[in-house]
Structures are given as structure tokens and as C-alpha cells.
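Visitor: Test case, fold it:
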Amino acid sequence: MPRQHVATHIAIIAGVCLCLLAYLSFLGSTESPAPSAQLPAQAQAAELPELPAQPHAMDVDSPDSTLVVVNKQRPLPVEYVPQDLVDADGVPLRLEAAEAYLEMVAEAAAAGVPISAVSGFRTGTEQDQLYVSYTENFGPETADSISARPGYSEHQTGLAVDIANPDGSCALEACFGESLAGSWAAANAHYYGFIVRYPAGAEHITGYAHEPWHLRYVGAEQSLSIHDAGTTMEEFAGLPAAPDYGQ
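Guide: Presented below is the predicted three-dimensional model:
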């Protein structure tokens, strides 16, 4: 083959190769995935902002819940009895409440404040007997302001405890709030999971006169929140007031 023909063939082959390389380079640039698409699924998920955890709703309906709300509009089954009752300073309470109560009174005693328990869990039958006695002694209107009808008492939950001074002074009376034990409980009970369930000035919400001796166990987290908010359980749970019994 003449030398000039060889040079021509070489030039043509070189041109074809250059065109092919350019075409392949163009295809590579158009088909390459975006950098973010090349990341593993786990890496892409990690870049998403974390959503705040949703708070757990308060279980105010189940009888076994430590946050069950019992009032004149929200009764318990009359036959209800908690399954984990234990002795706490001579009165029956649910296990969790009993442990918290014993811790509370031990630390109160260490601070020089003796506290005793006078009432814990009561059955529906026991509550009926108590309510009847109040009705006979004070009349139905007064009885409804200081005692619950059977099925409507917090004591039936096993989470309520009435406390007193060991010498019996001001027992189950408003003056208990001014006593050493009453003052200490008002200032400290919420650190142990208890609240004063029927505070002064909330009669139109709770349906009961102020009872500085009546403590209700709700758990340490909720007791701090309720105490700091300065509200009743009804208000804290977003429930309507219960000044009277439902029809």
C-alpha cells in the first residue's frame, strides 16, 4: 500500500477513536447518579431531622391505672378491688403507692416530723357504710361534700391515703393543714408521687371540701407536674369539673 494511503488510514482510525471516546464520556456524564442518590439508605435517613417524641397520653379511665380519675362524674365498678394491695403502716395500699408512702414517712420522720396513716383502701361496701353514717349524722348535702358515695371514692383505687399526726390532733379536720405533719406533707408529698387531692379553693371542681390529709398517689413525674401547675387532677387531665353527681 502506498505510504500516503497508510497515513490516511491511520488518520481516519485515530479520528474514529477520538469520536468514540468523546461519546462514551458524554454518556457517562448524563447517566451518573446525583451524589445524594449514591448514599446508602441508612445515610440518607440519618440526615433527616429527628421528630420530637410524642408524650404518652394519661390513662385516666382504667381502674388499675395510677392516673385513674375518680370523682362524682367518674365512678369505679362497685366490686372493684386492686390485685396488688399490701400493708403500709397499718393500712392497705397498692404496692407502688405503699412503697412511695413508706419512703415518704421515713424521710419525714428523719426530719423530725412523725406521720401516721389512718385510712387506705376501702371496698365499695365499706364506703357505703361510711357514707350512710355521714348522711345520718350530717344530712345528705353535707355528707356529699365530705364523703363519697360507694363506687365514687378514690380510696377504692388503693392509691389514696389519709394521714394524721400520731397523737390524733386535728385528725380528719381542716386544722390538720396547719399542723406539723400537714404542713410537711403539703410542702413535700409531691416529691414522693403524692398530691393533696382536694385543695382549698377547688371545691367547685373536685366536689369536696378541702382535705389536707387526703393524699393521692399518681407517680413521681405526674405529681411534680400537677404540683408545679397548681391544678387539680381534673384540670391537669383536661377533664370537666365534677361538683355534683351525674344524673
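Visitor: use CA for all of it now, contacts and neighbours both
Guide: Fine.
Visitor: Would you tell me which helix is longest in this protein?
Guide: Longest helix of the chain, by residue count under DSSP state H: helix 3-31.
Visitor: contacting residues for residue 186?
Guide: Under the criterion of Cα atoms under 8 Å, 6 or more residues apart in numbering, the contact partners of residue 186 comprise 177, 196, 212.
Visitor: Run through the residues that contact the first one.
Guide: It stands for residue 177. With contacts defined as Cα under 8 Å, 6+ apart, residue 177 is in contact with 183, 186, 212, 213.
Visitor: Settle this for me: residue 69 is touching residue 235, isn't it.
Guide: No - in this structure residue 69 lies outside contact range of residue 235 using Cα atoms under 8 Å: 10.8 Å.
Visitor: Give me the distance between the lengthiest strand in the chain and the centre of its chain.
Guide: Longest strand in the chain by number of residues, with DSSP state E as the criterion: strand 211-217. Averaged C-alpha coordinates place strand 211-217 at 18 Å from its chain's average position (Cα atoms, centre = their mean, to the nearest Å).
Visitor: which helices and strands sit right next to it?
Guide: For strand 211-217, the packing partners by 3 or more Cα pairs under 8 Å, 6 or more residues apart in numbering; DSSP states H and E come out as strand 160-164, helix 180-188, strand 194-198.
Visitor: Could you also give me the structure for this second sequence? I'd like to compare it with the first:
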Amino acid sequence: MKLFKKMSIGVIALAALTACTPTVNQVEDHEQTVKNPSEETADHLQENNDENKKDSDQAAKNNNEEKKKLPTLAETITKGENGKDVVTNPNDILVVANKERRLPSDYIPDDLAEPNVPFTFEEDVPKKLMRKEAAAALESLFNQAEKENIHILAQSGYRSYETQQAIFAYNAKRYGSEEEANKVSAYPGESEHQTGLSMDITSSSAEYQLVEAFGETKEGRWVAENAHKFGYIVRYQKGKEQITGYQYEPWHLRYVGIEAASHIYKQNMTLEEYLQ
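Guide: I've put the predicted structure just below:
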């Protein structure tokens, strides 16, 4: 009886062990249905990479489509007198007037308004005016500057074709030639001031003058770093003279809209480069 019991217990234990131990086939089947955790992680990362690539490709596509909507410089000119190009889009917020591209001599913006900002003078004269959208944006810029204890003043906005003629003639006489005068002032029709989208600004720390030293003042630095938030750019940048055709003018602000201004600021480019 004892022997039988031992054998019985041994048989039962062996049967139980056999029932609990998976066969080779069972192990292989299990491996086929359950992936290695590291493989699952790799697959997940690959899916994320694929999604990110799709998002990146879509963003690039959207950016290219936006660029296609912008008027290029070549598309916005017609030949004028003396071989100079005359712009055909003077009312466009992104219009470019420079030494190669003149505004029509009879162009006058039809929505000129006076921004409610402090000026360096009190007389009611045309150079206080700007196009309505630019004037509203300038008010926002000045209001924010004041909140941050930055005190700036406006100096010169809209400038008619006739006024440009008078200024250029004066400078040609002062400097001895039109060529020398053109280094500091624009030929009639080539000034951005005629667009009604520009404003020269200054401060007491610059002695209310339009000088390069303004760029080194507290006010000048603030404007350079914040103007784009209100749709403005410092139009004539240092180191970009060969592109703009004009010397560095930290006081000359040009309205182009917040989207364009932000892009131009972040990429450290000029309006010409933005539209090219």
C-alpha cells in the first residue's frame, strides 16, 4: 500500500506538472501573438515620426502657397520715364518704392488720417498724416511704448510728390549735386513717405533729431525689438544698404502689417528680400 501511494502521488504530480508546462508549439504560438515591448515602442515612434513628417510637409506646403499669393517685385512695375520702373500697386500695403521703383507722380492715398500720437511740432501740416490703417497701428505702438516708460515722438509722415521735389532740390543745392543729395534723400517719387505708410520718429535722448544715434538709445532699441508686433519694420537696416539703396535709418518706420513685419523681423530681412 505504501508503494502504491508513493507511485500514485508521483503520477499525479507528474500529470499536474505536465498540464502546467507549455509545449514548444504553445510557446511559439504565444511569441507570434505577443510582440516584444521594444518593438512596440519602435513602431509607436515610427508612427509619431510619420505624423510629424506629414505635419511638416503640410506646413511647408501652406508656406509655399502663402508665398505664391505675395506680389513679387517684378509683377508690380511698368516702365516709366528715364528707364525707371513705376509701381502699379501704390495702394498695396506691401508696395515697394526705392531707387529703382518710383510711385506715380499723381499718387495720393485717399484715406490719409492723423494718428493720435505726440509730435515734435504742433502745426497741422500734411506730414502728420498717414494712411488710416497705418495710423491706427502707430497709435497702438505708441500706447504700448508709453506703458513701458518709452517716450517717443513722431516727426514726419506723408510727403507729397511736390514736397519731395522741393526737398530734393534743396539738398542738391546744399550738397552740390543730385548724386550727393541722393545719398541722404530720395528723388521725387522714390520716397516711401508718399505711400502714407511711413513715419519718422525720434526722442529727447536723440535731441529730437533723425540721427543714427537714435538706434543706440533706450527708445531706439525698444522700437527695433517691438515694432513688428504692431505691423511696423525698421525699413532701412544696418548692413542692408546694398539691398535697400539707403543708409541705415533707425528712425524710419514702415507699416507692412503684423504678419509680414513679424516674418521680416524674425528672418532679419528687408521688404525687398521678403517679396523676392
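Visitor: What would you report as the TM-score here?
Guide: Overlay of the two chains. TM-score (TM-score structural alignment, normalised by the length of structure 1): 0.72; 189 aligned residues with a Cα RMSD of 1.8 Å.
Visitor: Can you say which of the contacts of residue 177 of structure 1 are buried?
Guide: Among the contacts of residue 177 of structure 1, those that count as buried by neighbour count (16 or more other Cα atoms under 10 Å) are 186, 212, 213.
Visitor: possible to save those as a markdown table with distance to residue 60 of structure 1?
Guide: Compiled in a markdown table, those are given as follows (distance: Cα to Cα, whole Å):
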| residue | distance to residue 60 of structure 1 |
| --- | --- |
| 186 | 24 |
| 212 | 23 |
| 213 | 23 |
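Visitor: okay, stretch 22-34 of structure 1 sits on what stretch of structure 2?
Guide: Mapping stretch 22-34 of structure 1 onto structure 2 (TM-score structural alignment) gives no aligned residues.
Visitor: Can you tell me what residue 236 of structure 1 aligns to in structure 2?
Guide: Residue correspondence, TM-score structural alignment: residue 236 of structure 1 in this structure matches residue 274 in structure 2.
Visitor: got it, and residue 211 of structure 1?
Guide: Counting by TM-score structural alignment, residue 211 of structure 1 corresponds to residue 249 in structure 2.
Visitor: wait, its match sits on residue 237?
Guide: Yes - contact criterion Cα under 8 Å: residue 249 of structure 2 and residue 237 qualify, at 6.6 Å.
Visitor: Secondary structure class of the equivalent of residue 149 of structure 1 over in structure 2, three-state.
Guide: Residue pairing (TM-score structural alignment): residue 149 of structure 1 is matched to residue 187 of structure 2. Each residue gets one of three states, and residue 187 of structure 2 gets coil by DSSP: H, G, I helix; E, B strand; the rest coil.
Visitor: quick one, what contacts residue 187 of structure 2?
Guide: If you count contacts by Cα under 8 Å, 6+ apart, residue 187 of structure 2 has them with 99, 164, 165, 168.
Visitor: according to the alignment, the helix or strand containing the second one goes to what range in structure 1?
Guide: Applying DSSP states H and E as the criterion places residue 164 of structure 2 in helix 161-175. The aligned range for helix 161-175 of structure 2 in structure 1 is 124-138, by TM-score structural alignment.
Visitor: Can you tell me which helices and strands the next helix or strand after the longest helix of structure 1 packs against?
Guide: Following helix 3-31 of structure 1 in sequence order, the next helix or strand is helix 41-46 (DSSP H and E). Helix 41-46 of structure 1 is packed against no helix or strand, with contacts defined by 3+ Cα pairs under 8 Å, 6+ apart.
Visitor: who's in contact with the closest residue to residue 77 of structure 2 other than its chain neighbours?
Guide: Computed as Cα to Cα, 6 or more residues apart in numbering, the closest residue to residue 77 of structure 2 that is not its neighbour in sequence is residue 87, at 4.4 Å. By Cα under 8 Å, 6+ apart, the contact set of residue 87 of structure 2 is 76, 77, 78, 95, 96, 97, 101, 102, 103, 104.
Visitor: Switch the helices and strands packed on strand 211-217 of structure 1 over to a markdown table; also include distance to residue 52 of structure 1.
Guide: Formatted as a markdown table, these follow (distance: least, Cα to Cα, whole Å):
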| stretch | distance to residue 52 of structure 1 |
| --- | --- |
| strand 160-164 | 34 |
| helix 180-188 | 32 |
| strand 194-198 | 29 |
